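> next come a sequence and a model predicted from it.
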Amino acid sequence: MSILKELQWRGLIKQITNEERLLKAEKNHSAVYCGFDPTADSLHVGHLMMIIMLKRFSDFGFKAIALVGGGTGMIGDPSFKSDERQLQTNEQLLKNFNSIEKQLKSIIKGVEFKNNKDWLGKFSMIDFLREVGKDFNISYLLNKESIATRISTGLSFTEFSYTMLQAYDFYHLYINDDCKVQLGGSDQWGNLTSGTDYISSKVGSDKTEAVGVTIPLLLKADGTKFGKTSSGAIWLDENKTSVYNFYQFWLNQTDEDSQNFIKFLTFYNENEIKKLIETHRNEPKNRHVQKALAESLTNFVHGQEKLDQAKLLTEGFFKGSIFDLDKSLIELAIKSMNSIEVKKNESLADSLIKVKAVQSKRELREFIASKAISYNNVVLVKEDLLIADINPIFENKIIIKKGKKSYFVLTII
């Protein structure tokens, strides 16, 4: 099977500039790249589609290149944003760049990393305008959807120039790294075609082998944006989103969403996915597809050892045996719980309301009456306890359990 057929059955091609060139690039084991701008110190699950796309191309014999935009990150992509990005300091960009490069290296083995600041940073303004700017017609740029949609609301020349910078990135990699394919989300189509058109203008329309491929935006079945929860983004950095919460995020997807995501985001083949979906339909309560999705992605991002820990924590949380886990796992569990800081002279009741374990003292009394709330594995029997009356665990922690599987942490300061 070719990479083209692989992407087609998975529904992973939104637009492609030239299918024949893609197949030729595969035959010649050319390079493929996609870019990640260092706008934060971690990538999130919204980036997983592109990370996994690089791995797919690598598995089909392409040389995969991850371009972390140390240069373009200083500008900001205007694509369909309602206002200008806030420019980051050089220090913050460097911190983000180093964090993302380290993160990607831990996830994808055998991928080459590039920083476009290495070549964009060498241009003077005059040089860039002479060597690159002269090849871009203003009317051509104004027809780019990402630019046209911003003209009425305001667009600085800084962001207006972004598509030229990205086009030059593709040209630089095309000439120096035999990179024939650029990948991007569907909102990047204008930038990708700027690159293929620019390369065509430089090497000749009859000689160019450049191809751009966009993938669909990852949306939920209801059309809402994927990767956001009530508590915020789901990060790939375990210090920002715990491995347990990452695992649970995938485990809690709906049947419809999980059946789409397992095609988009895992390496199960077509027959394996059909069997998983069929098994799931016969035993929906066992959530076979969600479990396969959660295990595959947690292993891909965090590794088998962290996946095993997440599964043990899941068993501990949902079977009520968290205090039977070893100390290191309980410490990991604590990182996954809603937590607040409290003082010794505070009442436990007020602290439980503050951490949102209960809504009111009246509700707390109902939980106490039904013996449904505990602290450090001790059933709570009265509401007038002070934090000082409770012996903490792990030096300064109080673990609250409400019902069968809701946990909270009070950290004594």
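Arrived safely.
> could you use CA atoms for every contact and neighbour count after this?
Noted.
> ok, E295 to A310 distance?
E295 is 9 Å from A310, where distance means C-alpha to C-alpha, to the nearest Å.
> report the set of residues contacting both of those two.
Any residue near both E295 and A310 by C-alpha atoms under 8 Å, 6 or more residues apart in numbering counts here, and that gives Y247.
> in stretch 32-50, what's buried?
Under the neighbour-count criterion of 16 or more other C-alpha atoms under 10 Å, stretch 32-50 has 32-39, 41-46, 48-50 buried.
> I147 contacts K81, doesn't it?
No: between I147 and K81 there is no contact under C-alpha atoms under 8 Å: 9.8 Å.
> of those two, which one has the most company?
Each of I147 and K81 has its neighbours counted (other C-alpha atoms under 10 Å); I147 has more, 24 against 14.
> secondary structure element for that one?
I147 belongs to helix 145-151 when assigned by DSSP states H and E.
> roughly how far is that helix from the heart of the chain?
Distance of helix 145-151 from its chain centroid, counting by C-alpha atoms, centre = their mean, to the nearest Å, is 26 Å.
> contact partners of the helix or strand following that helix?
Beyond helix 145-151 on the C-terminal side, the first helix or strand identified by DSSP H and E is helix 157-160. Contact with helix 157-160 is made by 75-78, 84, 147, as judged by C-alpha under 8 Å, 6+ apart.
> got another, please set it beside the one above:
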Amino acid sequence: MNIFDELSWRGLVHQVSDTEGVRKYLDAPGQAMYCGFDPTAESLHIGNLVPLLSLVRMMRAGHKPLFLLGGATGLIGDPSGKDKERELSNQDAVNGRVAHIKAQIEAFVERNTGQKPTVVNNYDWVKNMSAIELLRDVGKYYTVNWMLGKDSVKGRIERDEVGISYTEFSYMILQGYDFYHLCKEYGCRLQIGGGDQWGNITAGTELIRKKAAGDAFALTFPLITTASGKKFGKSEKGAIFMSASHTSPYAFYQFWINTEDADVVRFLKYYTFLSLEEIEALAAEVARAPQERAAQKALAAATTIMVHGEEELAKVLAATEALFGKGDLKSLDHGTLAAALESAPAREYQFDALPDLAQILVDLGLCPSKGQARKDIQAGAISVNGDKITEARALTQDDFLGEVNATQGAFAVLRKGKKNYGLVRLG
């Protein structure tokens, strides 16, 4: 199947400059295409997954995608989708983010293709360009009239109290030059990106055409929303990042497992490599037995593996089983267990100032009073790290997971009944 047709059945084609031209371009093996990732944070987030995965799909189909890091454009600021100016970042901050994101992209691509990606940084070809060169060799090919017609500019021009600076107004020229440069150096004639990037992408196709470099193509993906109309990619705590240091693999898995039935089939198409037949089978399961959440489990497993790897998925599943089924809490990876209990009530104590167990249960809000706590203990309703406690006592060093004498990290898991957890941390 032509990769364009695969993107189409997955619902990932929103705008395309020349449908037959793109399909014909992708019919030939080894074609180059690119998508840019500006370093606005130290980690990519799942809003970046559709373009990132699409480049990987291209690679798996035998093409040669380019992963562009915006070391230069990240210093300028893309006005697309923003109702006010971004704060400018300094060079060191941008360079640091570029390094993090490059490593993230390389790990992601190698995990999902077994090949090393071609990662380029637009700072490498923009840093030595003079203002005169930019104005004469690039700016000359754009009319202000044409630029004013782009949505990213119009939305700001029409807001007198905000407006748009010449810096952000010029962003599309830099992105257009990126496309022209990659066309010259790599033979790249296709740029992909989110729907809000249409103006910036077509700035590149225009520059390539006007500088007599031949045809170039643009393809964008739809804005991903939930069935309720909310923008996809955020939880109550904010963005879901692809870095384990920003969003734990457990929290990452839980985000996907909580996908609504109305969204899960679409998301299986967008965010997995599952075939049409496999997705249709899971859709039938959603209709037959939605309470089993087979499609959500498949989605969560697939996305966690592609971002964090099979080993991390195994840790997450073991923690889920131990917390909500049957399993040994003490044998779990401590980092995964702590992340799984991130939303549970927690209290921190110095080891030599630990109150008795009954008081800790009150402090955690698991019991309303020490008297009730003692009754719950005697009734066998309280456990520490999965072991039932039947007599009120103090916690010992053996009750803590991790190094008790370490600066941080040692903790004990208290549970009341089947689902009420609390975390005791040592300060």
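Yep, it's here. Quantities reported herein were computed from a predicted structural model and do not represent experimental measurements.
> TM-score for these two?
With the length set by TM-score structural alignment, normalised by the length of the first structure, the two chains reach a TM-score of 0.89; 404 aligned residues with a C-alpha RMSD of 2.7 Å.
> in the helix holding I147 of the first structure, what's buried?
Across helix 145-151 of the first structure, burial judged by 16+ other C-alpha under 10 Å covers 145-147, 149-150.
> distance to K275 of the first structure added to these, as TSV?
Shown next, in TSV, are the buried residues of helix 145-151 of the first structure (distance: C-alpha to C-alpha, whole Å):
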residue	distance to K275 of the first structure
E145	41
S146	41
I147	45
T149	44
R150	46
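> between these, which is nearest N137 of the first structure?
Using C-alpha to C-alpha, I147 is the member of the buried residues of helix 145-151 of the first structure that sits closest to N137 of the first structure, with 13.5 Å.
> tell me the counterpart of that closest one in the second structure.
The alignment partner of I147 of the first structure in the second structure, by TM-score structural alignment, is V153.
> tell me how far the residue of the second structure most remote from its centre lies from S17 of the second structure.
Distance from the C-alpha centroid of the second structure, by C-alpha atoms, centre = their mean, peaks at G371 (46.5 Å). As judged by C-alpha to C-alpha, G371 of the second structure and S17 of the second structure stand 72 Å apart.
> contact partners for the nearest residue to G70 of the second structure once chain neighbours are set aside?
Counting by C-alpha to C-alpha, 6 or more residues apart in numbering, G70 of the second structure lies nearest to D38, which is 4.4 Å off, once chain neighbours are set aside. Listed by C-alpha under 8 Å, 6+ apart, the contact set of D38 of the second structure reads 69-71, 73-74.
> 6 Å instead, please
Contacts for D38 of the second structure (C-alpha atoms under 6 Å, 6 or more residues apart in numbering) come out as 69-70, 74.
> ok, these vs D137 of the second structure, which is closest?
G70 (20.4 Å).
> that older thread, mind checking the SS state of the residue farthest from the centre of the second structure?
helix (DSSP: H, G, I helix; E, B strand; the rest coil).
> grab the nearest non-local neighbour of it.
Distance criterion C-alpha to C-alpha, 6+ apart; nearest residue to G371 of the second structure, sequence neighbours excluded, is A358 at 7.9 Å.
> and for A283 of the second structure?
Per C-alpha to C-alpha, 6+ apart, closest to A283 of the second structure is V265, 6.1 Å.
> and the counterpart of that neighbour in the first structure, what helix or strand is that in?
Here V265 of the second structure is matched to Q259 in the first structure, going by TM-score structural alignment. Using DSSP H and E, Q259 of the first structure sits within helix 255-265.
> how much space between D18 of the second structure and V94 of the second structure?
35 Å.
> ditto for N48 of the second structure
Distance of N48 of the second structure to V94 of the second structure, computed by C-alpha to C-alpha: 18 Å.
> do the same with K64 of the second structure
Applying C-alpha to C-alpha, the value for K64 of the second structure to V94 of the second structure is 26 Å.
> now F179 of the second structure
Separation of F179 of the second structure from V94 of the second structure (C-alpha to C-alpha): 21 Å.
> same deal with N145 of the second structure?
Applying C-alpha to C-alpha, the value for N145 of the second structure to V94 of the second structure is 32 Å.
> so for those two, which sits in the more crowded spot?
Comparing N145 of the second structure with V94 by neighbour count (other C-alpha under 10 Å), the higher total belongs to V94, at 23 against 8.
> and the more buried one, that's in a helix?
Yes: under the criterion used here (three-state DSSP), V94 of the second structure sits inside a helix.
> next, the contact list for it, please.
Applying C-alpha under 6 Å, 6+ apart, no residues qualify as near V94 of the second structure.
> any idea where the strands of the first structure begin and end?
Residue ranges of the strands in the first structure, as given by DSSP state E, are 15-16, 31-36, 63-68, 112-115, 179-185, 211-215, 228-229, 232-233, 338-342, 373-375, 378-379, 397-402, 406-412.
> and the first one, what does it pack onto?
Here strand 15-16 of the first structure is seen to pack against strand 211-215 when contacts are counted using 3 or more C-alpha pairs under 6 Å, 6 or more residues apart in numbering; DSSP states H and E.
> please apply the same query to the last one.
Packed against strand 406-412 of the first structure, as judged by 3+ C-alpha pairs under 6 Å, 6+ apart, are the following elements: strand 338-342, strand 397-402.
> distance to G121 of the first structure added to the ones you listed, as CSV?
Output for those, formatted as CSV (distance: least, C-alpha to C-alpha, whole Å):
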stretch, distance to G121 of the first structure
strand 338-342, 44
strand 397-402, 49
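> and among the ones you listed, the most buried is which?
Mean neighbour count (mean count of other C-alpha atoms under 10 Å) peaks for strand 397-402 among these, with a mean of 22.
> show residues contacting that strand.
Strand 397-402 of the first structure is contacted by residues 372-376, 392, 407-411 when judged by C-alpha under 6 Å, 6+ apart.
> before we move on, what about stretch 18-29 of the first structure?
Outside stretch 18-29 of the first structure, the residues that touch it by C-alpha under 6 Å, 6+ apart are 61-62, 209, 211.
> inside helices: which ones of these?
In helices, defined here by DSSP state H, there are no members of the contacts of stretch 18-29 of the first structure.
> reformat these as TSV; add neighbour count and distance to N396 of the first structure.
As requested, the contacts of stretch 18-29 of the first structure are exported to TSV (neighbours: other C-alpha atoms under 10 Å; distance: C-alpha to C-alpha, whole Å):
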residue	neighbour count	distance to N396 of the first structure
G61	16	53
F62	24	52
E209	22	62
V211	25	57
